[in-house]
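> I need the structure of the sequence given here:
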Amino acid sequence: MNLSAPQDLAPLLEAFLLATGGPLSIERLAELFEEVERPSPALLRQALAILDESCQGRGFELREVASGYRLQVRERFSPWVGRLWEERPQRYSRALLETLALIAYRQPITRGEIEEIRGVAVNSQIVKTLQEREWIRVVGHRDVPGRPAMFATTRHFLDYFNLKNLDELPPLAVLREMDIEPLSNEEAPDSEPIQTNAESITPVEKEQTSFRTLLAELDDMEQGLKTDFSDLRQEDEPTNEFEPQDTEQP
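Alright, predicted model coming up:
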């Protein structure tokens, strides 16, 4: 095998990605070679481009997410491929989805700010669940009395929702188009979850989906979002300022 030729290197990278349990970065791929044969980052990217092209018209795709590259089943096939697993698809409550959406678009944001926007108290279990799933983390404390914790999304959040960075989040117009109706003064119970529909499934794990799917779940819910986005930034573009720099895998 000529490891200096991207055409020969591409199937080897495919084998690496099929065998791994998660995304592999360019740096990690390079570490899998002996130093004397190690391809350059540019050569690895050329080989990945060839691999990506070879996936066209097939049931899986090469996808770059925050932690690197992975091979995964195309999302349109997930309703059928998901039948391979007997367990029920992951279910999320409306309250959890609203909270996660606000953190994603308004990060860093405090629990009090989330409650002010939504008009209801945030259930402590929601924050705990999001942290346990490694979708959010504390990135600092607001310099106000009480120094409340500020939450932001994590690299694992980006990986799970098939995002390379926060710039790939759907535009805020998707949220603004949702019907907004008043909620009662009490939080909707978390015991009434909403089931996610399409998931993008990797050959070794099936927990990837798109953030647009999550927003569609919110859009389909009877009462819609209880929020006012009139105070959001005019450019309607999220930033990467608070993307965690660690590369630790879940």
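> could you use CA atoms for every contact and neighbour count after this?
Fine.
> pick out the residue closest to the middle of the protein.
Taking CA atoms, centre = their mean, the centroid of the chain lies closest to Phe161, which sits 2.6 Å from it.
> and that one, how far from Glu168?
Shown here: Phe161 relative to Glu168, a distance of 10 Å by CA to CA, to the nearest Å.
> what do you get for Met150?
Distance from Met150 to Glu168, by CA to CA: 22 Å.
> have a look at the two and say which one is more surrounded.
Shown here are Met150 and Glu168; by other CA atoms under 10 Å, Met150 has more neighbours (20 against 14).
> for the helix or strand harbouring the more buried one, give me every contacting residue.
Assigning secondary structure by DSSP states H and E places Met150 in strand 149-153. Where contact means CA atoms under 8 Å, 6 or more residues apart in numbering, the residues beyond strand 149-153 that reach it are 103-104, 107-111, 135-142, 242-244.
> give me the buried subset of those residues.
Buried by 16 or more other CA atoms under 10 Å: 103-104, 107-111, 135-139, 243, out of the contacts of strand 149-153.
> second chain to compare with the first, below:
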Amino acid sequence: MPRRSPLALLPEAAPAPDAEVLRLAEALIFAASRPVESAALAARLPAGSDVEAVLAELRRIYLPRGINLVRVAGGYVFRTAPDLAAALRGDAPEPRKLSRAAIETLAIVAYHQPVTRAEIEEIRGVSTSKGSLDLLLETGWVRLRGRRRTPGRPVTYGTTPAFLEHFGLDAVSDLPGLDELKGLGLMDGRLPAGFSIPMPSDATALHLDEEPLAEGPDED
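Next comes the predicted model:
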């Protein structure tokens, strides 16, 4: 009985996605104003298309180019290659600068969401001006989530998909943890004993201690 070649035992390579399917997926992602989720892409591609294979092939094709296909905010979008950022600096519109108070507030919302204004002030140790939260709401990086099921029913805050897009995150859980922040030199090495950073979550579903916003979003 003839011996079979070891190569015959290897699984066959998956066929490359059809060129026209690749072109259509490329056009859909390019034309979209927001990151395109896999499910939305599958609904627009021919029936039976392997969406993950299409995305993988597009990532491979664009990897050495001036723009790359990246995953942010749960979807896919074309972005300038990171190594070209310095060469393009000055061409993009200058983003609105945030005050230190607004930056601190944004960080607290990102890591502690859902969080109320009173909780933000407790963490910061100072009063939070209404202007800081208003600015973050205006930029579209922070949203009103719901109301806490506690006396006074204070409004809770959380981040938005626009926040993820701006900072190139697929999910809030991709934010750096304490060890990473220390490694980047962003945290003082002399931290209080027991100091920790919570594991952030951007789950859209309301928590058990929250309820939907019913009427006008009154401040707490």
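> related to what we said a few turns ago, now, the buried ones among the contacts of strand 149-153 of structure 1 that are in strands?
Counting by DSSP state E, those place 109-110, 136-139 in strands.
> closest to Asp220 of structure 1 out of the residues you listed?
Checking those against Asp220 of structure 1 with CA to CA, the nearest one is Ile136 at 24.1 Å.
> aligned counterpart of that closest one in structure 2, please.
With TM-score structural alignment as the criterion, Ile136 of structure 1 lines up with Val142 in structure 2.
> ok, the nearest residue to its match once chain neighbours are set aside - how many residues close by?
Leaving aside its sequence neighbours, Val142 of structure 2 sits nearest to Thr159 (CA to CA, 6 or more residues apart in numbering; 4.4 Å). Here the count is done by other CA under 10 Å, and Thr159 of structure 2 has 27 residues near it.
> which parts of structure 2 are strands?
So, for structure 2 - with DSSP E - the strands run 67-72, 75-80, 115-116, 142-148, 155-159, 210-211.
> would CSV of those with distance to Ala56 of structure 2 be doable?
Output for these, formatted as CSV (distance: least, CA to CA, whole Å):
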stretch, distance to Ala56 of structure 2
strand 67-72, 9
strand 75-80, 11
strand 115-116, 37
strand 142-148, 32
strand 155-159, 29
strand 210-211, 39
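> quick one: contacts for Arg38 of structure 1?
By CA under 8 Å, 6+ apart, the contact set of Arg38 of structure 1 is 30-31.
> measure it to Pro238 of structure 1 for me?
Distance of Arg38 of structure 1 to Pro238 of structure 1, computed by CA to CA: 37 Å.
> same thing with Val139 of structure 1?
Here Val139 of structure 1 is placed at a distance of 16 Å from Pro238 of structure 1 (CA to CA).
> next: Leu29 of structure 1.
Taken as CA to CA, the span from Leu29 of structure 1 to Pro238 of structure 1 is 30 Å.
> got it, and Ser54 of structure 1?
Per CA to CA, Ser54 of structure 1 is found 33 Å from Pro238 of structure 1.
> again, but for Phe77 of structure 1
Taking CA to CA, one finds Phe77 of structure 1 at 30 Å from Pro238 of structure 1.
> again, but for Phe157 of structure 1
Counting by CA to CA, the separation of Phe157 of structure 1 from Pro238 of structure 1 is 15 Å.
> next one: Gln46 of structure 1
For Gln46 of structure 1 relative to Pro238 of structure 1 (CA to CA), the value is 30 Å.
> repeat that for Arg142 of structure 1.
In this view, Arg142 of structure 1 and Pro238 of structure 1 are 19 Å apart by CA to CA.
> next: Phe211 of structure 1.
In this structure, Phe211 of structure 1 and Pro238 of structure 1 are 14 Å apart, going by CA to CA.
> next, show the common contact partners of the two.
With CA under 8 Å, 6+ apart as the test, Phe211 of structure 1 and Pro238 both reach Leu169.
> how about the residue nearest to the centre of structure 1, what's its match in structure 2?
Alignment note (TM-score structural alignment): Phe161 of structure 1 maps to Phe167 of structure 2.
> got it, and Gln46 of structure 1?
Gln46 of structure 1 maps onto Ala53 in structure 2, by TM-score structural alignment.
> leaving out chain neighbours, which residue sits closest to that match?
Here the nearest residue to Ala53 of structure 2 in space, its sequence neighbours aside, is Pro17; by CA to CA, 6+ apart that works out to 6.8 Å.
> residues contacting the one you found?
49-50, 53-54, 57.
> residue in structure 1 paired with it?
Under the alignment by TM-score structural alignment, Pro17 of structure 2 pairs with Pro6 in structure 1.
> any idea how far that match is from Leu62 of structure 1?
Separation of Pro6 of structure 1 from Leu62 of structure 1 (CA to CA): 16 Å.
> could you do Trp135 of structure 1 as well?
Applying CA to CA to Trp135 of structure 1 and Leu62 of structure 1 gives a distance of 23 Å.
> tell me the residue in structure 2 aligned with Val127 of structure 1.
In structure 2, the residue paired with Val127 of structure 1 is Leu133, using TM-score structural alignment.
> show me what contacts that match?
Leu133 of structure 2 sits next to 102, 105 when contact means CA under 8 Å, 6+ apart.
> what about the helices in structure 1?
Secondary structure of structure 1 by DSSP state H: the helices cover 6-19, 26-31, 41-54, 78-81, 94-106, 111-118, 124-132, 155-160, 173-176, 211-220.
> how far off helix 94-106 does the last one point, in degrees?
Between the direction of helix 211-220 of structure 1 and that of helix 94-106, the angle (axes from the mean of the first three to the mean of the last three CA atoms, to 10 degrees) works out to 130 degrees.
> any idea how far the residue nearest to Ala53 of structure 2 is from Val54 of structure 2?
Distance of Pro17 of structure 2 to Val54 of structure 2, computed by CA to CA: 6 Å.
> same deal with Arg100 of structure 2?
43 Å.
> which one's more surrounded, those two?
Remark: of Arg100 of structure 2 and Val54, Val54 carries more neighbours, 21 against 10, as counted by other CA under 10 Å.
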